[in-house]
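**Q** Please work out how this folds:
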Amino acid sequence: MKILEVTQLRLKGVSATDRSLLENLSTVRKSLKTNSQFYHCIEDPSLIYILGMWLSLDAHKAFLDSQERAKVLGPQEDQLEFKWTLHMELDGMSSLPLDAPVMSIARLFINDDQACIDAYNTVVANHKHTLIEATRPYKVVGGWRCDAEPGKHEALLFTGWESVEAHKDFTAKAGGNAEYAGVRENYEGMEVCHARNMER
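**A** Model (predicted):
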């Protein structure tokens, strides 16, 4: 299956609306044919996210290890500081809630225990319909990180919202369900970012 790349970068001396930054990002997208989308973090305006598709994890790794990398990514190195990148199996960019005014990108770090993993999967299966209804008409997609370190289990969840407040309201209401609220007992930690598309 194809692979979704999610990369976090920190802005260096430029804003997310800087024309040269968007031009450089677009040039990389065109060169790599990743159909990438660029998102600006609401909670921390110094962060941006790049979401793009690769034919495989090996294909992305091969590019990063190639001489072409410096040529393609070089023009943006003065503007962006690399923070992290991760990958998840996904059939295509169209599965993401790209049309939503706000996208939530959640990283859920699950305890290294099969019972915790099973409990998380059960809650997802039992409550995904509730999340789908709450975010309608925007899509919901999640999965497991496919390049996690041995012994690490990271689930990813992408949801679309009208606003950050709409997501917070849903979370507050969902907290009243014991099973849904209890899933966090299986987490080592979690990171949630809300972001807006930089090209809209």
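**Q** contacts, neighbours, all on C-alpha from now
**A** Will do.
**Q** where does residue 4 fall, helix, sheet strand or coil?
**A** Secondary structure, DSSP: H, G, I helix; E, B strand; the rest coil: residue 4 is strand.
**Q** Who are the contact partners of the residue nearest the centre of the chain?
**A** Against the mean C-alpha coordinate of the chain, by C-alpha atoms, centre = their mean, the closest residue is residue 105 at 4.5 Å. Listed by C-alpha atoms under 8 Å, 6 or more residues apart in numbering, the contact partners of residue 105 are 156, 157, 158, 159, 192, 193, 194, 195.
**Q** Would you do the same for the sequence below? I want to compare the two.
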Amino acid sequence: MPVTEFSRLTLKSGLNEDQKLFAKRGLSRAKKLMEDFTGYNFHIFQEIEDVDHTYIVGKWASVEQHMNAWIPSEANQGLLKDLGPFIDLDYLFHIDVSFGSIPPSEESPIFSVGRHVMESEKRPDFETTFKNRRSGLEVHAPGSINGGWRIEKEPGREEFVLFTPWRDVDQHMALAKTKEFEDMSRSAIIFCSMLPKYAM
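**A** From the prediction side, this is the model:
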């Protein structure tokens, strides 16, 4: 089953500008190697709130292709060796959704990532609320929203990851005042990041 990787990397503290540039070039090389390996597009994004946070979002044929074929591969191990002194991996997990419906665009140069965490028994209520409120949320966004459930999860917990495109930060912040957002927030703990879109 195709899945979407969602991972966050952080530049180590104390790096000079040459080292940061080396890390950025390394990530660009990683993007190309993963695309060659999978045949799918990958995206590298930088967070607005903390520019030292970089995100990788891309499609894999399956979790097994990513974890059992790519991770131990010679190409990936070489990347880890080169980038290890400059970048920390904060987290990596997979989502049962295709990211392709939210490509970079001039109309929506940034997007938010809403991580809706809930107890497992609340998942049906959240799914119903999201289904009923999705169109209302999309009225406030300049494009289609898309999301899916985290595959690797803690026992008794569920996480729904929602990608929403925006023209700017102010437009995103206005969402928090809507009834649709209020209804969804009742059934989950929400963590959001704003990511500017750029492809290396």
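**Q** Can you pull the TM-score for these?
**A** Aligned and superposed, the two chains score 0.84 in TM-score terms (TM-score structural alignment, normalised by the length of the first structure); 190 aligned residues with a C-alpha RMSD of 2.2 Å.
**Q** related to what we said a few turns ago, I'd like to know which of the contacts of residue 105 of the first structure are buried.
**A** Buried by 16 or more other C-alpha atoms under 10 Å: 156, 157, 158, 159, 193, 194, 195, out of the contacts of residue 105 of the first structure.
**Q** Return the list of helices and strands in contact with the lengthiest helix in the first structure.
**A** When the first structure is scanned for its longest helix (criterion: DSSP state H), the result is helix 114-135. Counting contacts by 3 or more C-alpha pairs under 8 Å, 6 or more residues apart in numbering; DSSP states H and E, helix 114-135 of the first structure is packed against strand 153-161, helix 178-182.
**Q** run the last query once more with 10 Å
**A** Identification of packing neighbours for helix 114-135 of the first structure by 3 or more C-alpha pairs under 10 Å, 6 or more residues apart in numbering; DSSP states H and E yields strand 102-110, strand 140-144, strand 153-161, helix 164-174, helix 178-182, strand 187-197.
**Q** Can you convert the ones you listed into JSON lines and add a column each for distance to residue 52 of the first structure?
**A** Listed next are these as JSON lines, based on distance: least, C-alpha to C-alpha, whole Å:
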{"stretch": "strand 102-110", "distance to residue 52 of the first structure": "14"}
{"stretch": "strand 140-144", "distance to residue 52 of the first structure": "15"}
{"stretch": "strand 153-161", "distance to residue 52 of the first structure": "14"}
{"stretch": "helix 164-174", "distance to residue 52 of the first structure": "23"}
{"stretch": "helix 178-182", "distance to residue 52 of the first structure": "30"}
{"stretch": "strand 187-197", "distance to residue 52 of the first structure": "13"}
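**Q** among the ones you listed, which is nearest residue 20 of the first structure?
**A** Closest of those to residue 20 of the first structure is strand 187-197, at 16.5 Å (criterion: C-alpha to C-alpha).
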